[in-house]
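Visitor: Mind looking at a prediction? Sequence and model below.
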Amino acid sequence: MNENNPKNSTHSDESGDTQLEIAKYLRSHQTDAEQRLWYHLRAHRFMDLKFKRQLPIGRYIVDFVCLEYRLIIEADGGQHGDEADSLRNAWLKTQGFTILRFWNHDILQQTEAVLERMRGTLLELQKQAQVEESKNDS
C-alpha cells in the first residue's frame, strides 16, 4: 500500500476529507474481491459474527473487521507489501488485532479456501478468548 492510498491515510487529506468520508467512499466503490467477501460476511452470514467494512481504526481504514474477536481481513491488490503496510500491520497488532491478508485473485478464484482460512483463524481466536475468560473466572 502506498502513502497515497486512502486506506493508509491520516485523519484528513489535503482536500479536507475526513476518515469517515473516505470510508464511506470506499464502501460505495468496492473492488470485485471486496464485494465477494462482503457478500459472505454481511448480516451475520459468516459464523453468525458481525463484521464491519471499511472501518477507521486509528489513522487507518481496514477492509473488514470482526470487533468481537479483533480480526481484520484485508483484500489486497498489487499495491500491497511495502514498508507502509508493515508499519500499518505493526500498529494494528499493538492494538490487539489479528490481521489476515488475501490477494484479490485468491478471493475471486479460491473463495472457499479463503473462507476456510478465516474460519480456522476465528475458531482459534474463539478458543483463546474462552481460555482467557476461564482464567479470569478462577
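Guide: Yep, that arrived.
Visitor: going forward, measure contacts and count neighbours with C-alpha atoms only.
Guide: OK.
Visitor: which residues of the chain fall in helices?
Guide: In the chain, the segments counted as helices under DSSP state H are 19-28, 32-41, 83-94, 104-109, 111-137.
Visitor: ok, residues contacting the fourth one?
Guide: Here helix 104-109 makes contact (C-alpha atoms under 8 Å, 6 or more residues apart in numbering) with 32-34, 36-37, 75-77, 114.
Visitor: 6 Å instead, please
Guide: 33, 75-77 (C-alpha atoms under 6 Å, 6 or more residues apart in numbering).
Visitor: Produce a ChimeraX select command limited to the buried residues of these.
Guide: Selecting only the buried entries of the contacts of helix 104-109 in ChimeraX, with 16 or more other C-alpha atoms under 10 Å as the criterion:
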select :33,75,76
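Visitor: wait, which of the contacts of helix 104-109 is closest to Gln130?
Guide: Ala75 (28.4 Å; C-alpha to C-alpha).
Visitor: So the closest one versus Asp106, what's the distance?
Guide: 9 Å (C-alpha to C-alpha, to the nearest Å).
Visitor: And for His44?
Guide: 23 Å.
Visitor: and here's the other structure:
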Amino acid sequence: MTDKITFARSQRRNPTAAEQAFWAVLYPWREAGMHWRRQTPVGPYVVDFVCKKRKLIVEIDGDSHYFDEGIRRDTVRTVFLERWGFRVVRFSNADVLGNPEGVFEVLCGILGDVT
C-alpha cells in the first residue's frame, strides 16, 4: 500500500495540464460541498479523480490509452472498479483542454447542474 500512496502523492504534486484543467472544471461542485479527491488509491489502482459519496471515478486519458495495450489495461481496470460499485467516466486530454465546456456539460448530466 505504501508504494501506491507514494505514487499517488507524487502524481498529486505533478499534475498534467489536463488534470489541472479538469480540477478547475470541478470547481462548482467542489464549491457546493461535493468532496473530490485527486490521484487516490482505489483497490490496486490509483485513480485520477474520485467522488466516493457519488461512487464516481473520472479518468483523464493521455495518448497511451488509445493503443491496444492501453485499451486492454483500461478495460481490466474499469471492470474491476465497476465491480467495486463505481461508475467510471473517461475524458481524453484533448477533451479537457480543448472543450472544457463540453466536459462540464457531461458532468452536469451525471452530477446535476450547479450553475
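Guide: Happy to help now that I have it. Computed from a prediction, not measured in an experiment: that's the story for all the values here.
Visitor: returning to that earlier point: just put the helices of the first structure in TSV and tack on distance to Phe51 of the first structure.
Guide: Converted to TSV, the helices of the first structure look like this (distance: least, C-alpha to C-alpha, whole Å):
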stretch	distance to Phe51 of the first structure
helix 19-28	13
helix 32-41	6
helix 83-94	17
helix 104-109	17
helix 111-137	12
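Visitor: Relative to Leu67 of the first structure, which of these is closest?
Guide: Nearest to Leu67 of the first structure, of those and by C-alpha to C-alpha, is helix 111-137 at 11.5 Å.
Visitor: For stretch 101-120 of the first structure, what is the distance to the chain centroid?
Guide: 13 Å (C-alpha atoms, centre = their mean, to the nearest Å).
Visitor: In the second structure, which residues correspond to that stretch?
Guide: On the second structure, the counterpart of stretch 101-120 of the first structure by TM-score structural alignment is residues 90-109.
Visitor: same check, this time on stretch 63-77 of the first structure
Guide: So stretch 63-77 of the first structure sits over residues 48-62 in the second structure, by TM-score structural alignment.
Visitor: before we move on, back to that, so which of the contacts of helix 104-109 of the first structure would you say is closest to Gly120 of the first structure?
Guide: Ala75 (17.6 Å).
Visitor: residues near the spatially closest residue to that closest one that is not a sequence neighbour, how many?
Guide: Distances taken as C-alpha to C-alpha, 6 or more residues apart in numbering put Phe102 closest to Ala75 of the first structure, at 5.2 Å, once the chain neighbours are dropped. When neighbours are counted by other C-alpha atoms under 10 Å, Phe102 of the first structure registers 16.
Visitor: Check the gap between the aligned partner of Asp32 of the first structure in the second structure and Asp68 of the second structure for me.
Guide: With TM-score structural alignment as the criterion, the equivalent of Asp32 of the first structure in the second structure is Ala17. Counting by C-alpha to C-alpha, the gap from Ala17 of the second structure to Asp68 of the second structure is 24 Å.
Visitor: next one: Lys53 of the second structure
Guide: Applying C-alpha to C-alpha to Lys53 of the second structure and Asp68 of the second structure gives a distance of 33 Å.
Visitor: so what's Arg87 of the second structure up against?
Guide: Per C-alpha under 6 Å, 6+ apart, neighbours of Arg87 of the second structure: Leu56.
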